[in-house]
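S.K.: Sequence first, predicted model second:
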Amino acid sequence: MPLPFLTADRAFEPAAESALPYDDPDRWRRPYRPGPWRVGGAALVLLLASFALFGSVLVAVTGSLSTAGVVLGVGLAIVAGALRLLRMGVWVSGRGLRRTGFLVTRTVPWARVVSVRTVQQPVRWLGLPRTVQGQALVLVRKDRRPEDTPPLLTTHGLDFLGRPLAFDRAADAVEAWAAENGRG
């Protein structure tokens, strides 16, 4: 079964008219693979969900269907949370740039993007309040100040902690999408 949220960039030979390796530029795609911290966290959450789902079966067998329904609902909510955790990140298409968070997804059309660039700055370590020196891919928009926009990707996030080359490839891919779609 294909898992489209796990698709990533592939080796390609760029076409003459476009630097982007995709046939359908209007389809939303993540230009990098989810990192081991994100996948490992989602696996642990799914393990917790398996216990909740198994518990709902046990509660249903012992006789309390209403309690089993509540436990089943909790288990399904945990599965939905794990899938949402895997979908988090930056997605691009010909229409714009989409930053998917756990609860909120924001889309910025390419017409409002001034630039996407990599900068050296203090970044949050695994999304926690602690900051360390690292690199961040920042989005400069026409309608907002740069300091009002959180970084798109960081070297110390769930996807790129301990993988600086993966961060560089992902940042280059997002910058290429911005350069390609900013011309039109």
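M.R.: Received it, and whenever you're ready, just let me know what you need.
S.K.: contacts, neighbours, all on C-alpha from now
M.R.: Will do.
S.K.: before we move on, what SS does residue 116 have?
M.R.: strand (DSSP: H, G, I helix; E, B strand; the rest coil).
S.K.: Second structure for comparison follows:
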Amino acid sequence: MPLPFLTADRALDEDGPAAGDASLPYEDPSRRRRPYRPGPWRIGGGALLLLLASYVLFSAMIIALAGSVPAAGICVGGAALVILCAVRLVRAGVWIDEKGLRLTGLFSATTVRWSQVAAIHTAQQPVRWLGLPRSVQGQAVLIELAEGGAPRVAFTDHGADFLGRPEAFVMAADAIEDRAARYR
């Protein structure tokens, strides 16, 4: 079963069969897609959340068999919330299409149209390690908006997708910069 939210945009790879092509043959070019594969930290976190949800669902079954259906319902609701968080965690990241960038986080999502983007570049700066409050020196892909203001951080090399994968970070940064140059 194909999982489109886990696939990378191979059309942006230079050595792929569709190099220079705007989309894969079976994809709609206007459909949002991620220009990189989710990293092992993001997939591992989602898997741990799903494991936790399975334990909570198993405990809900035991509680229901013991005769306390309302308490089992609370457990099922908690498990559904954990499953929702796991799905949101895996879907978090940068998504691109011909209209703009979609910066998706765990609890929020922001769309930036290509006409609003002044520049996209990579900068060396302190970044958060795996999204935690601890800062380390690293690289970040910054989106500068045409109307000014502080640049937005699209992703960093110490995030859940690129920690320990510097070549994937460079490829994703180049892909987004190329796409921005094409659509602006």
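M.R.: In hand now; what should we look at? As the structure is a computational prediction, the values presented were derived from the model and not from experiment.
S.K.: quick one: residue 162 of structure 1 and residue 73 of structure 1, what's the gap?
M.R.: Separation of residue 162 of structure 1 from residue 73 of structure 1 (CA to CA, to the nearest Å): 36 Å.
S.K.: Which residue, neighbours along the chain excluded, lies closest to the residue nearest in space to the middle of structure 1?
M.R.: In structure 1, the residue lying closest to the centroid (CA atoms, centre = their mean) is residue 89, at 1.6 Å. Once flanking residues are discounted, residue 89 of structure 1 sits nearest to residue 100: 5.2 Å by CA to CA, 6 or more residues apart in numbering.
S.K.: Aligned to that neighbour, what sits in structure 2?
M.R.: Residue 100 of structure 1 maps onto residue 104 of structure 2 when the alignment is built from TM-score structural alignment.
S.K.: quick one: contacts for the most far-flung residue of structure 2 relative to its centre?
M.R.: Using CA atoms, centre = their mean, the residue of structure 2 lying farthest from its centre is residue 67. It sits 41.3 Å away. By CA atoms under 8 Å, 6 or more residues apart in numbering, the contact list for residue 67 of structure 2 is empty.
S.K.: how much space between the aligned partner of it in structure 1 and residue 73 of structure 1?
M.R.: In structure 1, residue 67 of structure 2 lines up with residue 63, judged by TM-score structural alignment. Counting by CA to CA, the separation of residue 63 of structure 1 from residue 73 of structure 1 is 17 Å.
S.K.: swap in residue 61 of structure 1?
M.R.: From residue 61 of structure 1 to residue 73 of structure 1 the distance is 16 Å (CA to CA).
S.K.: what does stretch 164-183 of structure 1 contact?
M.R.: 18-20, 31-32, 92-94, 110-111, 113-118, 137, 153-155, 160.
S.K.: Near residue 88 of structure 1, how many other residues are there?
M.R.: Using other CA atoms under 10 Å, residue 88 of structure 1 has 21 other residues around it.
S.K.: Looking for the alignment partner of it in structure 2.
M.R.: That one, residue 88 of structure 1, aligns with residue 92 by TM-score structural alignment.
S.K.: Do I have it right that residue 39 of structure 1 meets residue 86?
M.R.: Yes. Between residue 39 of structure 1 and residue 86 there is a contact at 6.8 Å, judged by CA atoms under 8 Å.
S.K.: Spatially nearest residue to the counterpart of residue 110 of structure 1 in structure 2 (excluding sequence neighbours)?
M.R.: Aligned counterpart of residue 110 of structure 1 in structure 2: residue 114 (TM-score structural alignment). Of all residues not flanking residue 114 of structure 2 in the chain, residue 100 sits nearest, at 4.7 Å (CA to CA, 6+ apart).
S.K.: that older thread, need the contact list for the match of residue 110 of structure 1.
M.R.: 99-101, 180, 183-184.
S.K.: Drop anything exposed from those.
M.R.: Buried members of those, scored by 16 or more other CA atoms under 10 Å, are 99-101, 180.
S.K.: How far off centre is the longest helix along structure 1?
M.R.: Longest helix in structure 1 by number of residues, with DSSP state H as the criterion: helix 36-62. Chain-centre distance of helix 36-62 of structure 1: 22 Å, with CA atoms, centre = their mean, to the nearest Å.
S.K.: average offset between that helix and structure 2?
M.R.: Here helix 36-62 of structure 1, set against structure 2 after superposition, deviates by a mean of 0.7 Å using mean CA distance after the TM-score superposition for structure 1.
S.K.: Residue range in structure 1 corresponding to stretch 151-166 of structure 2, please.
M.R.: Stretch 151-166 of structure 2 covers residues 149-164 of structure 1 once aligned (TM-score structural alignment).
S.K.: If you count neighbours, what's buried in the matching stretch?
M.R.: Buried-residue list, stretch 149-164 of structure 1, by 16+ other CA under 10 Å: 151-161.
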